[in-house]
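Trainee: Okay, here's the prediction I keep looking at, along with the sequence it came from:
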Amino acid sequence: MTDEPGGVDREVDDVLVALADPTRRRLLDLLAAQGEATATTLAERLPVSRQAVVKHLSVLDAAGLVSGGRVGREVRYTVRPAALDTTARRLASLAADWDRRLATIKRVAEAGEDDSR
């Protein structure tokens, strides 16, 4: 796949950047376990402020990993698995491409060994 503006690779990049932070990964874990939570309830489970949680949730939202919906005065966040699924498929495809390339290198190297004997 090529990296086109707004393409799949850009989405994958955004997900990987968002997941690079351990606090954001922990937020995703908490949301996955709870199903839905507010920034306040999430902050109670983390060693960071509510404002920091909101900033992390904003990054996760921009990457398509969570969504927030207003219920009264609260914003409740939930996990959106589609972006993570797309990223997992892209990484699996990339791994398969590398496996094929490495298998080709191995065949060429082994053929070279046979020729030198």
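Mentor: Structure's in. What do you need?
Trainee: For the rest of this, base every contact and every neighbour count on C-alpha atoms.
Mentor: Fine.
Trainee: correct me, but residue 81 touches residue 65?
Mentor: Yes: shown here, residue 81 and residue 65 form a contact pair, counting by CA atoms under 8 Å, at 6.4 Å.
Trainee: the more surrounded of those two?
Mentor: When residue 81 and residue 65 are compared on other CA atoms under 10 Å, the one with more neighbours turns out to be residue 65, at 23 against 13.
Trainee: Near residue 86, how many residues? Count them for me, please.
Mentor: Counted with other CA under 10 Å, residues neighbouring residue 86 total 16.
Trainee: Tell me the helices and strands packed up against the helix or strand containing it.
Mentor: Following DSSP states H and E, one finds residue 86 within helix 81-116. Using 3 or more CA pairs under 8 Å, 6 or more residues apart in numbering; DSSP states H and E, the elements in contact with helix 81-116 are helix 8-19.
Trainee: moving C-terminal of the helix it packs on, what's the next helix or strand?
Mentor: helix 22-34.
Trainee: Just list what that next one packs against, helices and strands only.
Mentor: In terms of contacts (3+ CA pairs under 8 Å, 6+ apart), helix 22-34 is packed against helix 50-62, strand 74-79.
Trainee: again, only using 7 Å
Mentor: Helix 22-34 makes packing contacts with strand 74-79 when contacts are defined by 3 or more CA pairs under 7 Å, 6 or more residues apart in numbering; DSSP states H and E.
Trainee: Okay, one more to line up with it:
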Amino acid sequence: MNDNNPLRDVFNAIADPTRRRLIRMLSEAEEIPLHELTEQFPMGRTAVSKHLTILKEAGLVLDRKVGRETRFRLNAAPLREIQDWVGFYSKFWSSNLLRLNRLLEEEEE
């Protein structure tokens, strides 16, 4: 997590459903032009661009110019931070639920 700039925080970037949908769309294609992404949302090009900027600042999206067109692609590496965070709490809850299960089994005996 980047505490200096909340826009660069991966957790903040994926908190919005529109941005999660953009990530999913980009994960299913090598690259997608901005106009094709915009067609998939009930909002204007500027709004989609703002969401892409947040994803870009978090390192989740890369872009490149091809003539007058901007194409976007996913950079999934920053999602590792989320996977690690979820993994930690998954282990935490698994071990606690295992202890609870043992306790309940002991009480039954």
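Mentor: Thanks, I have the structure now. Bear in mind that the values here come from a model prediction, so they are computed numbers and not experimental data.
Trainee: Return the set of buried residues in stretch 62-77 of structure 2.
Mentor: Neighbour-count burial for stretch 62-77 of structure 2, counted by 16 or more other CA atoms under 10 Å, picks out 62-63, 71-75.
Trainee: And residue 37 of structure 1? What does it align with in structure 2?
Mentor: With TM-score structural alignment as the criterion, the equivalent of residue 37 of structure 1 in structure 2 is residue 32.
Trainee: Quickly note the distance from that match to residue 84 of structure 2.
Mentor: 28 Å (CA to CA, to the nearest Å).
Trainee: out of the two, which sits in the more crowded spot?
Mentor: Under the neighbour definition other CA under 10 Å, residue 32 of structure 2 and residue 84 were set side by side, and residue 32 has more, 17 against 11.
Trainee: Contacts only, for that one.
Mentor: Each residue near residue 32 of structure 2 by CA atoms under 7 Å, 6 or more residues apart in numbering is listed here: 26, 71-73.
Trainee: Please look at residue 14 of structure 2 and residue 20 and confirm they touch.
Mentor: Yes: with contact defined as CA atoms under 7 Å, residue 14 of structure 2 and residue 20 form a contacting pair (5.5 Å).
Trainee: Give the equivalent position in structure 2 for residue 20 of structure 1.
Mentor: Match for residue 20 of structure 1 (TM-score structural alignment): residue 15.
Trainee: ugh, typo on my part, it should be residue 53 of structure 1
Mentor: Structural alignment (TM-score structural alignment) places residue 53 of structure 1 against residue 48 in structure 2.
Trainee: Tell me how far the residue mapped onto residue 72 of structure 2 from structure 1 lies from residue 102 of structure 1.
Mentor: Using TM-score structural alignment as the criterion, the counterpart of residue 72 of structure 2 in structure 1 is residue 77. In this structure, residue 77 of structure 1 lies at 42 Å from residue 102 of structure 1, with CA to CA as the measure.
Trainee: do the same with residue 29 of structure 1
Mentor: In terms of CA to CA, residue 29 of structure 1 sits 34 Å off from residue 102 of structure 1.
Trainee: Check whether the match of residue 72 of structure 2 really touches residue 70, as I assumed.
Mentor: No: if you go by CA under 7 Å, residue 77 of structure 1 and residue 70 don't touch, sitting 8.8 Å apart.
Trainee: higher neighbour count, residue 14 and residue 20 of structure 2?
Mentor: The residue with more neighbours, out of residue 14 of structure 2 and residue 20 and counting by other CA under 10 Å, is residue 14; that gives 20 against 15.
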